[in-house]
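Q: just a sequence and a predicted model for now, questions to come.
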Amino acid sequence: MVDAAARERLLTVTELAAELGVTPRAVRFYEDKGLIDPARVGLTRVYGPRERARMLLILRGKRLGFSLAEIGRFLDLYAVDPRHLEQKRALLAGVRKRIAELEGMRVSLDRTLEELHAIAAQAEGEIAREA
């Protein structure tokens, strides 16, 4: 667990990556995509609490199956609306859409599993009869 002082300090790309369990390359990738915008101290990128929080949201969004474009829209809305109502509405719509997609995938997966179990049972029966 990261303490409050660690969350407030500036981190290098390597430190941020290690803290979040990703590679420095992944952090740079999200920077290249415009999802995070670290400050610079000389030639060194430094990541403060805002960029750390954005990275946490990006990683959570990816884990939940949102595209980078969708995540980018959620992050952009956060900066526009101080009460975050538009962000919450967009997030709700995105979450509902993702739930529908996953439920559709579950139905398809259940059908496929049923068919595979039937094929396995049939093959087992034929093998038992011939053995």
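A: Looks like it arrived, so ask away. Numbering: from 1, shown residues only.
Q: going by C-alpha atoms from here, please, whenever you check contacts or count neighbours.
A: OK.
Q: next one: the residue positioned nearest the centre of the chain from Glu126, what distance?
A: Geometric centre of the chain, nearest residue: Lys62, 1.7 Å, by C-alpha atoms, centre = their mean. In this view, Lys62 and Glu126 are 45 Å apart by C-alpha to C-alpha, to the nearest Å.
Q: in addition, the following structure is provided for comparison:
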Amino acid sequence: MSEQRLSFKEMCAEFDVTPRTLRYYEYIELLEPDREGRARFYGPRERARMTLIMRGRKFGFQLEEIRQWLLIYENEGTEAQLKAFVEMADRQTSALKEQRAQIDEALDELAQLRADILSNLG
């Protein structure tokens, strides 16, 4: 059974990214598609990496963090990569909680300002 490979256009469609994004991920060495002339093809490895990249972006990780994390797997294996992920997740969780606190504070202030204005109008 041969591995299914996606073309550049199919890869963009599968992950709902623009061609510019996909080319950029290649440029910064997150992805390394097979090349046949000018055509690019993405096999299971690149599709799995793209899944991890998209998940990392969803959680707010920077692309360089994701790149370094993917390199850990290649250089040190699964266990080291999982340990690195736990550390990354802890840092990101703290950052997201801080952002949430700032957003909650801004929402409270905005609601209070709105209420003050309404009371002055009426």
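A: Nice, thanks for sending it over. Because the structure is predicted, anything quoted here is derived from the model rather than measured.
Q: TM-score for the pair, please.
A: Overlay of the two chains. TM-score (TM-score structural alignment, normalised by the length of the second structure): 0.92; 121 aligned residues with a C-alpha RMSD of 1.4 Å.
Q: what separates stretch 85-96 of the second structure from the chain centre, distance-wise?
A: Centre-to-centre, stretch 85-96 of the second structure and its host chain are 14 Å apart (C-alpha atoms, centre = their mean, to the nearest Å).
Q: what of stretch 60-67 of the first structure?
A: Worked out by C-alpha atoms, centre = their mean, stretch 60-67 of the first structure lies 3 Å from the chain centre.
Q: swap in stretch 115-123 of the first structure?
A: Per C-alpha atoms, centre = their mean, the displacement of stretch 115-123 of the first structure from the mean C-alpha position of its chain is 35 Å.
Q: for stretch 71-79 of the first structure, same thing?
A: Counting by C-alpha atoms, centre = their mean, stretch 71-79 of the first structure is centred 14 Å from the centre of its parent chain.
Q: can you check stretch 106-124 of the first structure too?
A: Centre-to-centre, stretch 106-124 of the first structure and its host chain are 30 Å apart (C-alpha atoms, centre = their mean).
Q: what's it aligned against in the second structure?
A: Stretch 106-124 of the first structure lines up with residues 100-118 of the second structure when matched by TM-score structural alignment.
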